[in-house]
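Novice: Only the shape, not the letters, is given here:
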């Protein structure tokens, strides 16, 4: 065998060996990239399904309407706690006063500590409150539970899955999640000044039976802490490190006469996208109630809902009944109409 042939074979062997090394290295890098990508995707992917949406795929909502000269541009924020005292029950003093609700549709409360099935305007007006500024109003919404964690709820609340057996209603036996933060904010109106809310004014946002009645009153309440401008009617799959948010923007155009109405909506309606109140209505302070939950990434969750609503996120909703003392409401109105950013508690 000639020296030339031997050298050529050695060269080919070295090239083949180098190619094998490069292929192995490339395969290892590809595996690592794939693993890293899977690690990033898995927590979100675990939540995707008919009721969940990746919040990164949700478009931002419309921009805020233009503000007219002299309009109420102020804000008033106050602290009513986050239901650390475990005030929960199935009552709904707005939709069905005096009647207990379904055992598997539990509400969380902040504000008035006496709100229950037997509440009356008189009992509510003299009760204590969790609000640091003396606001006796009641604010409530359906509890949020993690999925598949059956057992006794420490509060012993109705519908908390206390039996822990196979007969428990599916979707109602998970652990109730207490918000890590509850923020209440009143804002003004971009087209003019606001007037005071009357005592006992009731407000409704969302619809507890939206899944079966067409969803006309469903509200996009769900989002994540890093993307509050992206609102959806589905449960949000949030990026790692984000909190799950529920944001309730209540109607703020009052008919000037009633504190409630037959459908619990006609007396207090929403402004137009431009911020105008419909004819023969008056702008009152607009309430935003925001709940923040610190949940492990990838853990499934759902709200308590009426039987037949499949715990659908579309049925999220909230209520308030205004019981702010008149001097405090006057303070709120002054703050909003004068363009101040006020905070108490």
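Specialist: All right, it came through fine. Values in this document were obtained by computation on a predicted structure and should not be read as measured data.
Novice: Only C-alpha atoms from now on, for both contacts and neighbour counts.
Specialist: OK.
Novice: Tell me where the stretch 1-150 of the chain has helices.
Specialist: 3-45, 121-125 (DSSP state H, counting those that start in this stretch).
Novice: Pick the most buried one from those.
Specialist: helix 121-125 (a mean of 14; mean count of other C-alpha atoms under 10 Å).
Novice: what about that one, distance to the chain center?
Specialist: 28 Å (C-alpha atoms, centre = their mean, to the nearest Å).
Novice: got a list of contacts for it?
Specialist: Outside of helix 121-125, the residues within contact range by C-alpha atoms under 8 Å, 6 or more residues apart in numbering are 112, 114, 115, 136, 200, 323.
Novice: Can I get the helices of the stretch 1-150 of the chain in a markdown table including distance to residue 79?
Specialist: Listed next are these as a markdown table, based on distance: least, C-alpha to C-alpha, whole Å:
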| stretch | distance to residue 79 |
| --- | --- |
| helix 3-45 | 32 |
| helix 121-125 | 19 |
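Novice: Relative to residue 244, tell me which of those helices wins on proximity.
Specialist: helix 3-45 (12.7 Å; C-alpha to C-alpha).
Novice: tell me what the closest one is packed against?
Specialist: Where contact means 3 or more C-alpha pairs under 8 Å, 6 or more residues apart in numbering; DSSP states H and E, helix 3-45 is not packed against any helix or strand.
Novice: State the distance from residue 183 to residue 175.
Specialist: For residue 183, the distance to residue 175 equals 22 Å [C-alpha to C-alpha, to the nearest Å].
Novice: Which one of those two is surrounded by more residues?
Specialist: Between residue 183 and residue 175, residue 175 has the larger neighbour count (other C-alpha atoms under 10 Å), namely 21 against 16.
Novice: residue contacts, the more buried one?
Specialist: Per C-alpha under 8 Å, 6+ apart, neighbours of residue 175: 145, 146, 147, 149, 150, 151, 153, 160.
Novice: go with 7 Å
Specialist: 145, 146, 149, 153 (C-alpha atoms under 7 Å, 6 or more residues apart in numbering).
Novice: Weed out the non-buried ones from these.
Specialist: Neighbour counting over the contacts of residue 175 (16 or more other C-alpha atoms under 10 Å) leaves 145, 146, 153 as the buried ones.
Novice: unless I'm mixing things up, the second one is touching residue 303, no?
Specialist: No: applying C-alpha atoms under 7 Å, one finds residue 146 not in contact with residue 303, separated by 8.7 Å.
Novice: and here's the other structure:
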């Protein structure tokens, strides 16, 4: 079985205040709110600070990533319960945001009024997940209940010792002190849940070739299968968007709690079957490509609202501002540095990046933000501020090693993997064409940092508790190339041609 994560020494860095537990890695949801404390340690020096608005979080284990063995017939039922866990975190976030005064006046309020009830709800949901698995002939983990408890903790941005290290330092200097800056501002953003000034960096301040996440490794190179296949599917001119996710939360309306842009297949809803998708219309120029490509939308938080301001996935889930569609979408499949590639199976599902990377840590993060004219400078945990005449760019490189058997897996990770550093696939996996997605946005004005605050920021849609952090960017793909076109793609890549 292939790995679904890569070990790194860069967890979320934490700042421990009096009475707060250390941040547990692998958490599924950090919920930020005002949490009253009169003193804390800062930078190794004891200092007393009177603050009525100190940032705090709730850290809940991401149960979905821990369930690697779920019988097929139980997966839809388990997915619905996992979506309910996400909703429970969101509800806790909302309650935290609405009870700041009560928290300031009662040191036990968060534990008694928020964490306690949340644990009870999660316990019941986890019990149902276990029942679903056992009834389908599987064996549920005996200790599922240990994932019920959530912790209230303060948190900082991920440490910059790996990945975008240079970018992290620059961003903190620019923002006036990283976490302290965020505390003074609250959670920032038009809806009060991000982004903040420290989430942005001028692209000129990013060192070239500094991004070093292994997930960013391209599969192809000078050897092996050197060709490419480009498919043209438009820029979502149809404005097809919803807050579903048919991969992670099939059968659950608003399962993503944020809006996605779709190109390619037009039958995308949470309730679409494989047959629905196979028979759906497509925006792709080559009608043999009925694959679905989707990613969270970008919004400009300039005080305006979009049509979903009061709707699930939009304003109800903290996603506010004007949606901006990409002006250019490039979908390219490339080969492997050491071998030929094999055809992808019909209905293969791949997710790259992690919508909960701000709370889960960087194991599955795969973000690349840049600007046109500066694409040798990429950041993982900052939004770029592009100079005049330059446009925001988002790029994603998908996993390109497949286990040879499964089109999906229980946690949507373990059936595919990234190549090793030398370009090979490990654990008996087979090389498949690697999808690379490049999105360009000409219509995003550069945000400004004024007095430590960001003016007119843009941000990716996210789960509310993820605070619209750039590290949570992600991209999704379901393969519905017809057999002839898929074989044409494979032949093209293996023979070193560039086709479309």
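Specialist: Now that the structure is in, tell me what you want to look at. Predicted model, so just to flag it, every value in this text is computed and none were measured.
Novice: Which member of the buried ones among the contacts of residue 175 of the first structure is positioned nearest residue 265 of the first structure?
Specialist: The closest of those, once distances to residue 265 of the first structure are taken by C-alpha to C-alpha, is residue 145, at 27.8 Å.
Novice: which residue lines up with the closest one in the second structure?
Specialist: Aligned counterpart of residue 145 of the first structure in the second structure: residue 299 (TM-score structural alignment).
Novice: I'd like the distance between that match and residue 447 of the second structure.
Specialist: In terms of C-alpha to C-alpha, residue 299 of the second structure sits 12 Å off from residue 447 of the second structure.
Novice: Leaving out chain neighbours, which residue sits closest to the match of residue 145 of the first structure?
Specialist: Counting by C-alpha to C-alpha, 6 or more residues apart in numbering, residue 323 is the residue found nearest to residue 299 of the second structure once chain neighbours are left out, at 4.3 Å.
Novice: I figured that neighbour was touching residue 296, is that so?
Specialist: No: Residue 323 of the second structure is beyond contact range of residue 296, at 10.3 Å (criterion: C-alpha under 7 Å).
Novice: And the residue nearest the centre of the second structure, how close does it get to residue 253 of the second structure?
Specialist: Closest to where the C-alpha atoms of the second structure average out (C-alpha atoms, centre = their mean) is residue 355, at 2.2 Å. As judged by C-alpha to C-alpha, residue 355 of the second structure and residue 253 of the second structure stand 17 Å apart.
Novice: ok, and the contacts of residue 175 of the first structure in the second structure?
Specialist: Compared against the second structure with both residues aligned by TM-score structural alignment, their matches' C-alpha atoms under 7 Å, the contacts of residue 175 of the first structure retain 145, 146.
Novice: From one end of stretch 30-48 of the second structure to the other, what's the distance?
Specialist: 26 Å.
Novice: Relative to the first structure, which residues correspond to it?
Specialist: Against the first structure, stretch 30-48 of the second structure falls on no residues (TM-score structural alignment).
Novice: Stretch 343-359 of the second structure now?
Specialist: Using TM-score structural alignment, stretch 343-359 of the second structure pairs with 196-212 in the first structure.
Novice: Pull out the buried residues from that stretch.
Specialist: Counting neighbours by 16+ other C-alpha under 10 Å, stretch 196-212 of the first structure gives 196-211 as buried.
Novice: what does stretch 232-250 of the second structure give?
Specialist: For stretch 232-250 of the second structure, by 16+ other C-alpha under 10 Å, it's 232-236, 241-250.
Novice: residue range for it in the first structure?
Specialist: The aligned range for stretch 232-250 of the second structure is 79-97, by TM-score structural alignment.
Novice: Can you tell me the closest non-neighbouring residue to residue 324 of the first structure?
Specialist: In space, residue 324 of the first structure is closest to residue 135, 4.7 Å off (C-alpha to C-alpha, 6+ apart).
Novice: just residue 179 of the first structure next, same as before
Specialist: Setting aside the residues directly before and after it, residue 179 of the first structure is nearest to residue 293 in space (C-alpha to C-alpha, 6+ apart), at 4.8 Å.
Novice: What's the match for the one you found in the second structure?
Specialist: Aligned partner of residue 293 of the first structure by TM-score structural alignment: residue 441.
Novice: same deal with residue 278 of the first structure?
Specialist: In the second structure, residue 278 of the first structure lands on residue 426 (TM-score structural alignment).
Novice: need the contact list for that match.
Specialist: With C-alpha under 7 Å, 6+ apart, residue 426 of the second structure has no contacts at all.
Novice: measure it to residue 311 of the second structure for me?
Specialist: 44 Å.
Novice: Please apply the same query to residue 116 of the second structure.
Specialist: Distance, residue 116 of the second structure to residue 311 of the second structure, by C-alpha to C-alpha: 29 Å.
Novice: do residue 411 of the second structure as well
Specialist: 28 Å.
Novice: neighbour count winner among those two?
Specialist: Taking other C-alpha under 10 Å, residue 411 of the second structure and residue 311 do not tie; residue 411 has more neighbours (19 against 14).
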